[in-house]
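# model the following, please.
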Amino acid sequence: MTLNRQIILASRPDGAASADNFKLQEAPLPPLAEGEVRVRHHYLSLDPYMRGRMNDSKSYTAPQALGEPMGGGTVGEVVESRFEGLAPGDRVLGHGGWQEWSQLPGKAWTKLPTDDAVPLSYYLGAVGMPGVTAWVGLNEIIQPKAGDTVLVSAASGAVGSAFAALAKARGCHTVGIAGGPEKCAYAEQELGFDVCVDYRPHADAQSLSKALKAVCPNGVEGYFENVGGMIMNAVLPRMNAFGRIALCGLIAGYDGAPTAIDNPSLFLIQRLKMQGFIVSEFPKSWAPALKELGDLVKAGKLRPRETVAQGLEHAPEAFFGMLKGKNFGKQLVKLI
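You can find the predicted model right below:
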């Protein structure tokens, strides 16, 4: 009998999430049913959207069920299969959750290429959901032209790093916002941002907005929003008329009351368009996005960094660190 270690959601947060909301448990794996695949997970993805699912509130997806393993993207290897399309040894991508093993219908898994040109972990980041998120926000919502200035918050993260490579490929003046000189140096020297602004020295939105004006002298045509709060309030005055904002996340408000928009009249004055989006609602974009992202990695034009926690038991700690910006690049948990 194989014992499967899992981290379940034991309780819902009241304010900030804490380790008490999670519980590590062991459960035996049942016999494999017809049409199912047993997968040993190698990596687990940690993403900001998971914090919202911990709440029992209206959202674009159902809340995480109590007493069940936390949901999350995984990559791993097929160990046993009763599904015709997958065999032991195949590398697969799926939604296996916060556990070391999973058993799901074979159709729930995506078979990955067998070559080593793209590291397995990248399929949870640059060449996975975060990368496709950047592609959709840029191409479907911002729709830039060569020469446009585009801006992204959380620039050194999994989405931001892909955004930089994609925007530069379209001839855009690409500006990032990140926390700390090390992240900004990485954004400029390795990710290809024309400039990256460190928000940490700025006490308020007005100060940060002034710094953004210095590096975006012609204004901003497109903004990819991951953070909200003070960052959004700093960017809005820099937006040009008919600017487009792709709203992906509002991490600044995930553990408490969201920060209000200081000057909503800017949306009218500048005739701005802001569209929230969920990447799963753009199924036709995935194939071209993954093809371009994979090509950028192989060409050395997309060099994402990863922060890797070792062992399932460290997933909650790594998750909280990611929500506070302690990770550098994509946050993963290595399970094998």
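
# please count neighbours and contacts with C-alpha atoms only from this point.
OK.

# helices along the chain, start to end?
Along the chain, counting by DSSP state H, helices occupy 49-53, 129-136, 158-169, 181-189, 205-215, 229-235, 265-269, 286-298, 315-323.

# export those as a markdown table, with columns for distance to residue 111 and mean neighbour count.
A markdown table is the format used below for those (distance: least, CA to CA, whole Å; neighbours: other CA atoms under 10 Å):
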| stretch | distance to residue 111 | mean neighbour count |
| --- | --- | --- |
| helix 49-53 | 24 | 18 |
| helix 129-136 | 15 | 26 |
| helix 158-169 | 22 | 26 |
| helix 181-189 | 31 | 19 |
| helix 205-215 | 43 | 17 |
| helix 229-235 | 38 | 22 |
| helix 265-269 | 44 | 13 |
| helix 286-298 | 14 | 17 |
| helix 315-323 | 25 | 20 |
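
# quick one: closest of those to residue 146.
Nearest of these to residue 146, taken as CA to CA: helix 158-169 at 9.1 Å.

# spatially central residue for the chain, please.
residue 130 (4.2 Å; CA atoms, centre = their mean).

# which residue, other than its chain neighbours, is closest to residue 184?
Excluding its sequence neighbours, the residue lying closest to residue 184 (CA to CA, 6 or more residues apart in numbering) is residue 196, at 5.2 Å.

# surely the one you found meets residue 188?
Yes: in this structure, residue 196 is within contact of residue 188 by CA atoms under 8 Å, at 6.3 Å.

# how much space between the residue lying closest to residue 8 once chain neighbours are set aside and residue 104?
Leaving aside its sequence neighbours, residue 8 sits nearest to residue 69 (CA to CA, 6+ apart; 4.0 Å). From residue 69 across to residue 104, the span is 14 Å (CA to CA, to the nearest Å).

# which of those two has more neighbours?
The neighbour count for residue 69 versus residue 104, taken as other CA atoms under 10 Å, is higher for residue 69 (22 against 17).

# residues contacting that one?
6, 7, 8, 9, 97, 98, 99 (CA atoms under 8 Å, 6 or more residues apart in numbering).

# how many neighbouring residues does the second one have?
Spelled out, that is residue 7. Neighbours of residue 7 (other CA under 10 Å): 23.

# which non-adjacent residue is nearest residue 206?
residue 234 (6.1 Å).

# pretty sure the one you found contacts residue 211?
No: applying CA under 8 Å, one finds residue 234 not in contact with residue 211, separated by 9.2 Å.

# how many residues are close by the residue nearest to residue 183 when sequence neighbours are not counted?
Closest residue in space to residue 183, ignoring its immediate chain neighbours: residue 156 at 6.1 Å, by CA to CA, 6+ apart. By the criterion of other CA under 10 Å, residue 156 has 33 neighbours.

# before we compare anything, build this one as well:
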Amino acid sequence: MDEIRTGAGAGHPSRAGVVAVGREVRPVAYPRDEVRAADFRVVEVAVPRPGPGEVLVRNTWTSVDAALRLRLRERAPEGYFPAFPLDQPMDGIMTVGEVVESRADGFAPGDTVSHASGWRDYAVVGAGSQALGGVGALTRLDVRDTPPQAHLGVLGATGLTAYAGLFHVAELRDGDVVWVSAAAGAVGGLVAQLAKLHGHRVIGSAGSAEKVRHLREELGLDAAFNYKDGPLPDLLREAAPDGIDVYFDNVGGDHLEAALGALRTSGRVAICGMISEYAARGPSRGPGNLMLAVTKNLTIRGFRGSAHTHLLPEVRRRLGAWVREGRLPYRETVVDGLEQAPAALAALFRGDNTGKTLVRIDGVAHRENLGG
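Down below sits the predicted model:
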């Protein structure tokens, strides 16, 4: 979409081909260490009408995820989605919105949909798009019994990642003791609750006393600790004196090393993320006790939720039922205003969030021209 420029000699976009004027967030510099709001800018753009096979969506909710940091660099890690180009819209961010205009079979104005063109007011999306390995495909949502934004969290890519990682990657078994790092985060919180729903002893760790209270009192975990309160192996040993069978890794670094020491024979590690390494500019340091993977017959598997898109219908059916029954509560950290998305990402890396971080896009700062 073309940026609208103002000043002498600047023209207004032709109204014939423009359906709206909206905003989008663009990166203008790759963060060197910490993510800063100053690394982004908000621009006004002319939004074109959809072409054949496309729909125009007015976005209402957009996601804020730690994994975006992996694409905010000159070159994304090998095997991952491409880096975000500077001063261009950030394609590949999950979003929910309402169809405004449709030229695609199966979609009509008023439909609530999810797609992967977030951090903007409007998006023109192709009905056959397979963004983010299919997770970001344009999808019509049933929002009769669940709020739309749940499809960015528990019923969307976040829920898929938690479900696939716990049951298909870690291969949860009867009697397993589970440790989840970053357990107050979006994925970690769901993993911990899913394991509890299936009758397992679950230990969670987080980075503040308030988050530990959330894990114990709101999520009902069997044990929880603040990893900043002492040597991590000691804290884990106190929480799980007989060891653990499954470690769901969202952090990497010293957390993974502590897990290898605590895992029992034939234990499993599902590596979902390594937030401690996302800003690393040099080689990551591997665990110093990796030989334990051999001596303990451990299984260590990294994975991406987008590799398990075939499970999405199952996730929406099973997790949706548990949500409606009140058996799977979830927390959201909601920030209002599209322009606050960069600050919300920075806050996530400071550990200010609990649960899924979302931006509720206001409907004030864009202008529509929906006439023929």
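
# may I have the TM-score of the superposed chains?
Comparison of the two superposed chains (TM-score structural alignment, normalised by the length of structure 1) gives a TM-score of 0.94, and 331 aligned residues with a CA RMSD of 1.6 Å.

# hang on, the earlier thing: quick one: map the residue nearest to residue 183 of structure 1 onto structure 2.
If you follow residue 156 of structure 1 across to structure 2 using TM-score structural alignment, you land on residue 184.

# how near is the residue mapped onto residue 210 of structure 1 from structure 2 to residue 242 of structure 2?
When structure 2 is aligned by TM-score structural alignment, residue 210 of structure 1 is paired with residue 234. Here the criterion is CA to CA. By it, residue 234 of structure 2 lies 13 Å from residue 242 of structure 2.

# and if you look at residue 346 of structure 2?
38 Å.

# any idea how far residue 117 of structure 1 is from the equivalent of residue 348 of structure 2 over in structure 1?
Using TM-score structural alignment, the equivalent of residue 348 of structure 2 in structure 1 is residue 322. Noted for residue 322 of structure 1: a distance of 27 Å to residue 117 of structure 1, by CA to CA.

# cool, and residue 61 of structure 1?
Counting by CA to CA - residue 61 of structure 1 and residue 117 of structure 1 are separated by 34 Å.

# circling back: ok, now how distant is the residue mapped onto the residue nearest to residue 8 of structure 1 from structure 2 from residue 58 of structure 2?
The alignment partner of residue 69 of structure 1 in structure 2, by TM-score structural alignment, is residue 89. From residue 89 of structure 2 across to residue 58 of structure 2, the span is 16 Å (CA to CA).

# now swap in residue 42 of structure 2 and tell me
17 Å.

# hang on, the earlier thing: distance to residue 277 of structure 1 for the helices of structure 1 - can I get that in TSV?
Converted to TSV, those look like this (distance: least, CA to CA, whole Å):
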stretch	distance to residue 277 of structure 1
helix 49-53	12
helix 129-136	9
helix 158-169	14
helix 181-189	25
helix 205-215	25
helix 229-235	17
helix 265-269	18
helix 286-298	14
helix 315-323	20
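
# among those helices, which comes closest to residue 31 of structure 1?
It's helix 315-323; of these, that one is closest to residue 31 of structure 1 (CA to CA) at 27.0 Å.

# so what does that closest one touch, helix or strand wise?
For helix 315-323 of structure 1, the packing partners by 3 or more CA pairs under 8 Å, 6 or more residues apart in numbering; DSSP states H and E come out as strand 330-334.

# which strands and helices lie in contact with the strand it packs on?
By 3+ CA pairs under 8 Å, 6+ apart, strand 330-334 of structure 1 packs against strand 36-45, strand 306-310, helix 315-323.

# quick one: closest of these to residue 165 of structure 1.
That would be, of these and by CA to CA, strand 306-310, which comes in at 16.3 Å.

# show me how far that closest one is from its chain's centre.
15 Å (CA atoms, centre = their mean, to the nearest Å).

# read off where that strand ends up in structure 2.
Under TM-score structural alignment, the match for strand 306-310 of structure 1 is residues 332-336.

# residues contacting the matching stretch, please?
Under CA under 8 Å, 6+ apart, the answer for stretch 332-336 of structure 2 is 341, 344, 353, 354, 355, 356, 357, 358, 359, 360, 361, 362.

# is the fifth one in contact with residue 182, as I believe?
No: in this structure, residue 355 of structure 2 sits apart from residue 182 without contact. The criterion is CA under 8 Å, and the distance is 9.9 Å.

# who has more neighbours out of the two?
Neighbour tally, residue 355 of structure 2 and residue 182, criterion other CA under 10 Å: the higher count belongs to residue 182, 27 against 22.

# skipping adjacent residues, who's closest to the more buried one in space?
Nearest to residue 182 of structure 2 is residue 206, by CA to CA, 6+ apart, at 5.1 Å.

# show me what the one you found aligns to in structure 1.
So residue 206 of structure 2 corresponds to residue 178, using TM-score structural alignment.

# show me the contacts for that match.
If you count contacts by CA under 8 Å, 6+ apart, then residue 178 of structure 1 has 153, 154, 155, 156, 184, 196, 197, 198, 199 around it.

# for residue 292 of structure 2, see how far away residue 274 of structure 2 is.
Residue 274 of structure 2 is 20 Å from residue 292 of structure 2, by CA to CA.

# repeat that for residue 165 of structure 2.
With CA to CA as the criterion, residue 165 of structure 2 and residue 292 of structure 2 are 22 Å apart.

# cool, and residue 282 of structure 2?
In terms of CA to CA, residue 282 of structure 2 sits 25 Å off from residue 292 of structure 2.

# ditto for residue 30 of structure 2
37 Å.

# chain center to stretch 89-99 of structure 2: distance?
Centre to centre, stretch against its chain (CA atoms, centre = their mean), the figure for stretch 89-99 of structure 2 is 13 Å.

# so for that stretch, first residue to last residue, what's the gap.
20 Å.

# count of residues packed around residue 280 of structure 1?
Neighbours of residue 280 of structure 1 under the rule other CA under 10 Å: 13.

# show me what contacts the alignment partner in structure 2 of residue 277 of structure 1?
Counting by TM-score structural alignment, residue 277 of structure 1 lines up with residue 303 in structure 2. With contact taken as CA under 8 Å, 6+ apart, residue 303 of structure 2 is in contact with 165, 169, 270, 271, 272.

# alright, calling it a day.
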